[in-house]
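Undergrad: pasting the sequence and the predicted coordinates here, then a few questions.
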Amino acid sequence: MVDHAIELLTRAGCSACEQAAGRLAELAGELGFRLTVTDVDVAAADGNSALRAEYGDRLPVVLLDGAEHSYWEVDEPRLLADLGSAE
């Protein structure tokens, strides 16, 4: 089995981000991928402004194994297909 990492880029007060985080947490439990949630504003305050500059206007953004996969929502059918095809 291939070990996948999903990073969800979010910001505080983003209801779509909260929904995406909840659904990805459920899927991580079912499918076994590693899930990290990163607040782009917190990252920028900590010195990494690149994430906010690149993705800040399209949140939430789902990164699969470091590459942009979807934004504004979790493209669940595509994500399931991509996770399955990489195994």
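TA: Done, it's in.
Undergrad: going forward, measure contacts and count neighbours with C-alpha atoms only.
TA: Noted.
Undergrad: residues of the longest helix along the chain that come out buried?
TA: Of all segments of type helix in the chain, defined using DSSP state H, the longest is helix 15-31. Residues of helix 15-31 classed as buried by neighbour count (16 or more other Cα atoms under 10 Å): 16-17, 20-21, 24-25, 28.
Undergrad: got another one to weigh against that:
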Amino acid sequence: MTDARVPTITFLGKPGCHLCEEAEPVVREVAARHSAELSVLSILDDAALQQRFGELIPVVLIDGEQHSQWFVEAERLDAAVAAAAARR
């Protein structure tokens, strides 16, 4: 069961993407720090995601809202996740 008080973070990337490989550990660390729900998806597994995001990856969504693309800054993501949690 999902805890309604914690944000959901979605990380969109694909295998072989060097920016994704750099960003994913940052996203995992921030998600763990906030006990957020984390979903890691490859755009190659979903034609709609591939069409929508293509070369914009990695993309991070917080509660379904796009937070970042290409680069993930730990401090900015941390603040956004904390703010999302506070709104709940």
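TA: The structure has been received and is ready for your questions. Treat the numbers as computed from the prediction; the structure is a model and nothing was measured.
Undergrad: after superposition, what is the TM-score?
TA: Remark: TM-score between the superposed chains equals 0.82 [TM-score structural alignment, normalised by the length of structure 1]; 82 aligned residues with a Cα RMSD of 1.6 Å.
Undergrad: from the contact counts, what lies against the longest helix of structure 1?
TA: strand 5-10, strand 34-39 (3 or more Cα pairs under 8 Å, 6 or more residues apart in numbering; DSSP states H and E).
Undergrad: matching residues in structure 2 for that helix?
TA: Aligned using TM-score structural alignment, helix 15-31 of structure 1 spans residues 18-34 in structure 2.
Undergrad: so what touches the matching stretch?
TA: 6, 9, 11, 13-14, 37-38, 57-58, 70-74, 77-78, 81-82 (Cα atoms under 8 Å, 6 or more residues apart in numbering).
Undergrad: and stretch 70-83 of structure 1, by the same measure?
TA: Contacts for stretch 70-83 of structure 1 (Cα under 8 Å, 6+ apart): 4, 16-17, 20, 24, 58-63, 69.
Undergrad: dump those residues into JSON lines; add distance to D39 of structure 1 as well.
TA: Converted to JSON lines, the contacts of stretch 70-83 of structure 1 look like this (distance: Cα to Cα, whole Å):
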{"residue": "H4", "distance to D39 of structure 1": "20"}
{"residue": "A16", "distance to D39 of structure 1": "13"}
{"residue": "C17", "distance to D39 of structure 1": "10"}
{"residue": "A20", "distance to D39 of structure 1": "13"}
{"residue": "L24", "distance to D39 of structure 1": "15"}
{"residue": "R58", "distance to D39 of structure 1": "13"}
{"residue": "L59", "distance to D39 of structure 1": "10"}
{"residue": "P60", "distance to D39 of structure 1": "10"}
{"residue": "V61", "distance to D39 of structure 1": "11"}
{"residue": "V62", "distance to D39 of structure 1": "12"}
{"residue": "L63", "distance to D39 of structure 1": "13"}
{"residue": "H69", "distance to D39 of structure 1": "17"}
